[in-house]
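Novice: What follows is a protein structure lacking sequence information:
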């Protein structure tokens, strides 16, 4: 009987946390969609496919999947130099967008959960703030 109450509390806490995280992710994705439209769509397009050899795709991007920290770094500080995305080489410059850490987290959550990308771990403002130049 003594074991039932702690298990119940743990179960309720775990379910509450998962529901909170899911609703937090949905809200972040919604905000990130707006940021994407304002800052990213000109180069990476509405469908996230980018422009071959000029602007890398975000849709079904192996780069996003394999280099989470580098992807966040690119949005936060910009990116210059060669990268390989889905087997194609890109060597262009992406300037820093001047976004706040919370905005970066939101747009990353949108990108990482759109166009065939799926991430189970939500990008947080704390994670973004820990990434340094």
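Specialist: Ah, there it is. Computed from a predicted model, the values in this text were never measured in an experiment.

Novice: all contacts plus neighbour counts: C-alpha atoms, from now on.
Specialist: OK.

Novice: got a list of what the residue nearest the centre of the chain touches?
Specialist: When C-alpha atoms, centre = their mean is applied to the chain, the residue found nearest the centroid is residue 108 (2.3 Å). Residue 108 makes contact with 32, 72, 123, according to C-alpha atoms under 8 Å, 6 or more residues apart in numbering.

Novice: secondary structure class for it?
Specialist: State at residue 108, reduced to three classes by DSSP: H, G, I helix; E, B strand; the rest coil: helix.

Novice: all strands for this structure, in order.
Specialist: Assigned by DSSP state E, the chain shows strands spanning 79-85, 88-94.

Novice: got another, please set it beside the one above:
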């Protein structure tokens, strides 16, 4: 729990001015930090760097930042098969996490606005709900 608190505090201190001007996004990012710690951090690590050749990075990840629908779908339904992230091929299955559409939106807002990532367009529950398997 302390790690969640520290993560949220550090995230809030480094949020860009856009998210601070959007209280809805800031709240989503805060909730997403908790989802990340509970479901994602074990593989993608606290710094979002992932594990080379096993689990792709989320920090500065071209796949995450340019393939929005595919990234949402992977979190919502799981992922199997090869993907290429920053020129590296990964082929480790990600099981479906059983998250609600709100939790998927929140964790996407967290990871796309953490570390070196900056997302100009908030991911909404409505957007997530439209993603089909």
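Specialist: Yep, that arrived. Not measured: the values here are computed from a predicted model.

Novice: quick one on the thing from earlier: can you lay out the strands of structure 1 as CSV showing distance to residue 22 of structure 1?
Specialist: Compiled in CSV, the strands of structure 1 are given as follows (distance: least, C-alpha to C-alpha, whole Å):
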stretch, distance to residue 22 of structure 1
strand 79-85, 29
strand 88-94, 31
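
Novice: what's the closest of those to residue 40 of structure 1?
Specialist: Closest approach to residue 40 of structure 1 among the strands of structure 1 (C-alpha to C-alpha): strand 88-94, 10.2 Å.

Novice: For the closest one, give me every contacting residue.
Specialist: So strand 88-94 of structure 1 is in contact with 52-56, 74, 78-84, going by C-alpha under 8 Å, 6+ apart.

Novice: between those, which is nearest residue 5 of structure 1?
Specialist: residue 74 (47.1 Å).

Novice: From the structure, what's the count of residues near the closest one?
Specialist: 17 (other C-alpha atoms under 10 Å).

Novice: That one and residue 14 of structure 1: what is the separation?
Specialist: From residue 74 of structure 1 across to residue 14 of structure 1, the span is 34 Å (C-alpha to C-alpha, to the nearest Å).

Novice: what do you get for residue 109 of structure 1?
Specialist: Counting by C-alpha to C-alpha, the separation of residue 109 of structure 1 from residue 14 of structure 1 is 22 Å.

Novice: Could you do residue 106 of structure 1 as well?
Specialist: Applying C-alpha to C-alpha to residue 106 of structure 1 and residue 14 of structure 1 gives a distance of 24 Å.

Novice: Compare those two and say which is more crowded by neighbours.
Specialist: Neighbours per residue, other C-alpha under 10 Å: of residue 106 of structure 1 and residue 14, the larger number sits with residue 106, 28 against 12.

Novice: Test my guess that the more buried one contacts residue 28.
Specialist: Yes. Using C-alpha atoms under 8 Å, residue 106 of structure 1 is in contact with residue 28, at 4.8 Å.
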